[in-house]
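> My questions are about this predicted structure, shown below with the sequence.
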Amino acid sequence: MRMTVIGTGYVGVVHAATLADLGHEVLGADIDEERISALAAGIPPVYEPGLRELLQRTVASGRLRFTTDMARAARFAPVHFVCVGTPQLPGSKSADLRSVEAVVDALAPHLAPGDLIVGKSTVPVGTAARLAERLRRTAPGAGIAWNPEFLREGFAVRDSASPERIVVGVASGHDEAVLREVYAPMLRDGVPFFRTDPNTAELVKVASNSFLATKISFINAMAEVCDAAGADVLTLAEAVGADPRIGPRFLQPGLGFGGSCFPKDIRGFMARAEELGVGSAVAFLQEVDDINTRQRTRTVELARGLVGGAFDGTNVAVLGAAFKPDSDDVRDSPALAVSRAIRHEGARVRVHDPEALDNARGLAPELQYTLDVPKACEEADLVLHLTPWPEYQAIDPALLAAQVRRPTVVDARHALDAAMWRRAGWSLHAPGRPQPEE
């Protein structure tokens, strides 16, 4: 089949390359000329394991091409996937849908009856219905469907090639048949396929993210209780997760969630529910959001106490800037938020990250950055472990102790071998875990 993917950011480039790898002929479109030139040369706009190889393979095959010409993209194929961003509106919890609307308006004059626009962007429930009404006036006979993505950063290539489920919100049997053909190789492999209406498809994405965010905030709330009670949150999480009705996934206590999805998705969900008159049904998500934000504040407070009550004149080393490992994404990164707060209080902060330093430098130029862990920790009064990259778990704490002024570390992600670090002479602190008796 021929199809276009409009928007070549994180979701769009992975989706376009996956479709081409399935054997389809794909044209990716974007208004960013520099990005399109890089993609045509096989250079992805983000760090994601396996993406560069997938992109280069599909570009070399000739099945994946790129353009900045929206009219060309509209005429290229009868199926158009929309993968543009829907960020949170400034000063509001609501999603900014201007990019989605602009794509639909740009495609409409060139669409023929039977053509299909397929939204993958995360949007408030009711968006597809509103766009379908808009399209009926500008492109009679063309259709709108919604096909949410469920990609996890760090696993996006695998998730796109072997999804846990495919959800399509369609208004007709024709639209369903088109999407079944698009995903035919995956359906032959037994991937579950859910056909529903567009409203339900839109809700599936935000409901899924809201549930996962709730699990993360729940176990972090338990970490607060454990700190007060002298209990161990890791043992608690393991025992609670052993219940098959609950399960262990997303019950890892730590610094909380960040990135471009969970925070803005739950806020957008709350805003849309208020518009629908059912805000009280999801009011608990405000506490989920508050608990998550509080983990950053609690980490700053813990760090402040460990350096004597004030950061002025102290050196703080930070291990991690990305919001999660195997990603260079620093959007709403808890690690970067903590680093900036500590710098604002007077500390000199040196940050290390294997992949995210360029993005972090652009967002937080007031911090110092280095690609060398020992350099980041040189003369440090405190080391903060904020993103659980495997490289940090492989650190020899005895060797690192020679670099610092005070061997004190906060393991905000519960990923370091606490016993090994303590044997090497470090004072290790982890939220929700009691300190061993001297």
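Sure thing, it's come through. Residues are numbered from 1 along each chain as shown.
> contacts, neighbours, all on C-alpha from now
Will do.
> So which bits of stretch 386-400 are buried?
Applying a neighbour-count criterion of 16 or more other Cα atoms under 10 Å, one finds 386-389, 392, 397-398, 400 buried in stretch 386-400.
> Comparison target, given below:
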Amino acid sequence: MRISVIGCGYLGAVHAACMADFGHEVVGVDVDPEKVAKLAAGVPSFHEPGLEPLLRKGVDSGDLTFTTDKAAIAEARVHFIAVGTPQRGGSYAADLSYVWTAVDDILTHARPQSDGPLVIVGKSTVPVGTAQAIADRVAEAGLDAVVVWNPEFLREGFAVQDTLTPDRVVYGLPEDGVASGVARTALDEVYAPILEAGIPRLLVNYPTAELVKVAANSFLATKISFINSMAELCDAAGADVSRLAEAIGHDDRIGPKFLQAGIGFGGGCLPKDIRAFMARAGELGVDQSLTFLREVDSINMRRRDHAVELASTMAGGRLVGVKVAVLGLTFKPDSDDVRDSPALDIAGRLWGRGANVVATDPAGAHAVRALRPDLQIVDSADEALDGAELVMLLTAWKEYVAIDPSHAKSLVAMPRVIDGRNVLDPQRWTDAGWDYRGMGRRAGQSV
């Protein structure tokens, strides 16, 4: 099929490359000339494992093109909206201006096709009610098109895998039976390789499809904040949160995933999605249904405060002039995303308390140098460790988890480490002569 993808950021670029890999003819449209030039050369504008070879394959075959020319969508039958929905300034609510611009671009440039109505597919995470509003605008404009909402469930670092082999596909369909059939048939053709592999396909209405992504993210955020609140209790009571998580994770009603205590969640999705969810609930008059998410958000932010206070305690009560090596700045490993990154926020707070922060990250260093020129960013862990009086592992990159504590001790001025992600072996580091502190655990607690 001929497909357009409007918005070629993280979601759009991955989706476009994967749809071309399925054999479709795909054009990606974005307003950023620099981003488009990179993508047109087969080079991602962000770090994502497995994406570059897929991009190059599509570009080299001619099945995948990128442009800033909005008129290039004219011949497509299926139009995916994959633009960002950031948090609105001064509010928890989502900013839908990019979504509405994409809709207007489709109304302006899309042409009717001989093989049936156009299909407009929403991928962006939006407040419930948006799909129907778009469908109403399309109908008012007189365009022969149907709207379907098809939420994405990408995990940064696994986005290609999650697009090519998702765990489910959700179609949010219009109530009208004829329009619903058109949308379902078109998406079935788009996703034929996925459906042939037996991936579950769920057919729901607009509001349900819009709620799936934010409901899932809210549940995951709640689970993360729950185990982080347990870490606070473990610190006070002398328990080990990692063993606690292991014990409760054996209960199949709970499960072990997302029970890793640490400095909290961040990134471009979870924080803004749960806040937009709360804002939309308030607009619908059911704000009490999601008040628990305020505490989820509060617990998450409190983890950053805790990490800074722990650093101050380990440094003897004050951070002024203390050289702190920060390992990791992105919000998670295998990503260069520093949006609402707990690691970067903590590094900035340490600097604000007078610490001599020397930080490093395998993928996010370039972005941080531009965002925070006040922070000293180096290219390797060894450079950061050299002469450090305190080490803080804040992003669980494999190379940091694998650091030899004896080698690290030979570089630092004082062997003190805060394991912000609870990924190091406490006993191994203690045996190597380090003063180790994790999030809700210490060396020697476990038996």
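That came through, no problem. Values in this document were obtained by computation on a predicted structure and should not be read as measured data.
> Any idea what the TM-score comes out to?
In this superposition the chains share a TM-score of 0.98, using TM-score structural alignment, normalised by the length of structure 1; 436 aligned residues with a Cα RMSD of 1.1 Å.
> sorry, back to before: spell out which two among the buried residues of stretch 386-400 of structure 1 are the most distant pair, please.
Thr387 and Ala398 (20.6 Å; Cα to Cα).
> quick one on the thing from earlier: among the buried residues of stretch 386-400 of structure 1, which are in helices?
Mapping the buried residues of stretch 386-400 of structure 1 onto helices (DSSP state H) picks out 392, 397-398, 400.
> could you dump the residues you listed to JSON lines with distance to His429 of structure 1?
Formatted as JSON lines, those follow (distance: Cα to Cα, whole Å):
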{"residue": "Tyr392", "distance to His429 of structure 1": "16"}
{"residue": "Pro397", "distance to His429 of structure 1": "14"}
{"residue": "Ala398", "distance to His429 of structure 1": "17"}
{"residue": "Leu400", "distance to His429 of structure 1": "17"}
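> Go ahead and confirm Trp266 of structure 2 touches Leu344.
Quick fix: residue 266 of structure 2 is Gly, not Trp. No. Here Gly266 of structure 2 lies out of contact with Leu344, judged by Cα atoms under 8 Å, at a distance of 10.1 Å.
> shared neighbours of these two, anything?
Phe331 (Cα atoms under 8 Å, 6 or more residues apart in numbering).
> and the closest residue in space to Ala94 of structure 2 that isn't next to it in sequence, what does it touch?
Of all residues not flanking Ala94 of structure 2 in the chain, Gln87 sits nearest, at 4.7 Å (Cα to Cα, 6 or more residues apart in numbering). The contact partners of Gln87 of structure 2, by Cα under 8 Å, 6+ apart, come to 93-95, 272, 275-276.
> Which two of the residues you listed have the greatest separation?
The most widely separated members of those, counting by Cα to Cα, are Asp95 and Arg275 (11.8 Å).
> In structure 2, which helix is the longest?
Identified as the longest helix of structure 2 according to DSSP H is helix 206-237.
> what about the strands in the stretch 51-200 of structure 1?
Here the stretch 51-200 of structure 1 has its strands, by DSSP state E, counting those that start in this stretch, at 64-67, 79-82, 116-119, 143-146, 166-169, 193-196.
> how much does the second one stray from structure 2?
Plainly put, strand 79-82 of structure 1 ends up 0.5 Å away from its match in structure 2 on average once the two are laid over each other (mean Cα distance after the TM-score superposition for structure 1).
> That strand: how far from the chain's middle?
Distance, stretch centre to chain centre, for strand 79-82 of structure 1: 22 Å (Cα atoms, centre = their mean, to the nearest Å).
> ok, now the first one?
Between the centre of strand 64-67 of structure 1 and the centre of its chain there are 25 Å (Cα atoms, centre = their mean).
> Show residues contacting that strand.
Contacts with strand 64-67 of structure 1, where a contact means Cα under 8 Å, 6+ apart, come from 16-17, 20, 25-30, 36, 39-40, 58-59, 73.
> taking those residues one by one, which sit in helices?
Per DSSP H, these map to helices at 16-17, 20, 36, 39-40, 58-59, 73.
> Phe292 of structure 2 pairs with which position in structure 1?
In structure 1, Phe292 of structure 2 lines up with Phe284, judged by TM-score structural alignment.
> Give me the aligned partner of Glu232 of structure 2 over in structure 1.
Matched to structure 1 by TM-score structural alignment, Glu232 of structure 2 sits across from Glu224.
> what sits against that match?
By Cα under 8 Å, 6+ apart, the residues touching Glu224 of structure 1 are 431-432.
> No further queries at this time; thank you.
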